[in-house]
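Enquirer: sequence and predicted structure below; questions after.
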Amino acid sequence: MYRYKTQYVAVMDRGDLVGIFTYASYLGNVLRSGKEAEKTPLDEVMNTAPTPVDAEQSCRDVFQTVCQNGFPYIPVEQNGRFLGLVSDDILRLELSRELNAMRKKIGFSFFSPDDGSAMGGARP
């Protein structure tokens, strides 16, 4: 996780998703509880019940599912095959871009997620 600068990883068994291990899981279920990381089985500290979403679902629907589940990530599948994980941060960014594109069409925008600048009011 450190090497790839990520906070979560998919745990796979023979090509099937069996859970998601997070840095928060490590902190909460291993370090704070006094367990030894080298002796703690992964299945004791990972989320073993992640509800996947379909790759064809909209970002809005997926974000709603992420919020309802209370986890900052969600597995994505297509035809029952695991494709990867998507985070709430990525979904927020995409939704912000979509909203900004709609605002640009009508000539009004508050925020540009591409450069982080505020752009209040009507645009010429």
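Expert: Nice, thanks for sending it over.
Enquirer: going forward, measure contacts between C-alpha atoms and count neighbours the same way
Expert: OK.
Enquirer: wasn't residue 20 part of a helix?
Expert: No: counting by DSSP: H, G, I helix; E, B strand; the rest coil, one finds residue 20 to be strand, located in no helix.
Enquirer: list the contacts of it.
Expert: 8-11, 46-48, 50 (Cα atoms under 8 Å, 6 or more residues apart in numbering).
Enquirer: take the one below as the second:
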Amino acid sequence: MRPISDLLQKHHGIWSLHPQETVFAALKTLADHNVGALMVMDAGRLVGVFSERDYTRKVALAGKNSRELKVQDIMTTQVISVAPSTSTDECMALMSQRKIRHLPIVDGTRVMGMVSIRDLMDEILQEREDTIQHLQTYIAG
């Protein structure tokens, strides 16, 4: 069980946007970085998360205009985050229990990054593969 901070070292950059940006601009940022969610930051402080799910449920299905609507109007403000020392297994359990797909990593007030459920799945699967390979090598002598 590795700390989630180890996984963050594989990711480069913290992608975020300001709450006053339009939803359309946020969608473009999602597409540019090929991610499903972005942290919403104001003056260096995490104030929310904007995800594809927020867009589909609160804009597209509601018939609202993404070029006029601001991110602050639809972002998720009840942000669940973890400390960098939290294990990958604990993060996976939390994401499963809370039915979230993206998890910001915060050290005090400093935002360190965000991981997705896919990032965690890939990491856990790789750890399991490494363990299997190690055991096969050990058994083979």
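Expert: Alright, I've got the coordinates. Quantities reported herein were computed from a predicted structural model and do not represent experimental measurements.
Enquirer: so which of the contacts of residue 20 of the first structure is surrounded by the most neighbours?
Expert: The most crowded member of the contacts of residue 20 of the first structure, judged by other Cα atoms under 10 Å, is residue 46 (23 neighbours).
Enquirer: kindly list the longest helix within the first structure.
Expert: The longest helix of the first structure (DSSP state H) is helix 88-106.
Enquirer: list the buried residues in that helix.
Expert: Residues of helix 88-106 of the first structure classed as buried: 88, 91, 95-97, 99-100, 103 (neighbour count, 16 or more other Cα atoms under 10 Å).
Enquirer: pull up the aligned stretch in the second structure for it.
Expert: Counting by TM-score structural alignment, helix 88-106 of the first structure falls onto residues 117-135 of the second structure.
Enquirer: can you list contacts of that stretch?
Expert: Defining contact as Cα under 8 Å, 6+ apart, one finds that stretch 117-135 of the second structure is touched by 7, 88-89, 91-92, 95, 101-102.
Enquirer: post-alignment, that stretch versus the first structure, mean distance?
Expert: For stretch 117-135 of the second structure, the mean deviation from the first structure after alignment is 0.9 Å (mean Cα distance after the TM-score superposition for the first structure).
Enquirer: got the contact list for stretch 34-45 of the second structure?
Expert: Outside stretch 34-45 of the second structure, the residues that touch it by Cα under 8 Å, 6+ apart are 15-19, 30, 46-52, 75, 102, 104, 109-111, 114.
Enquirer: keep only those of those that are in strands.
Expert: 16-17, 46-51, 102, 104, 110-111, 114 (DSSP state E).
Enquirer: excluding sequence neighbours, find me the nearest residue to the residue positioned nearest the centre of the second structure.
Expert: Geometric centre of the second structure, nearest residue: residue 102, 3.0 Å, by Cα atoms, centre = their mean. Spatial nearest neighbour of residue 102 of the second structure, chain neighbours left out: residue 116 (4.4 Å); criterion: Cα to Cα, 6 or more residues apart in numbering.
Enquirer: cool, thanks, talk later.
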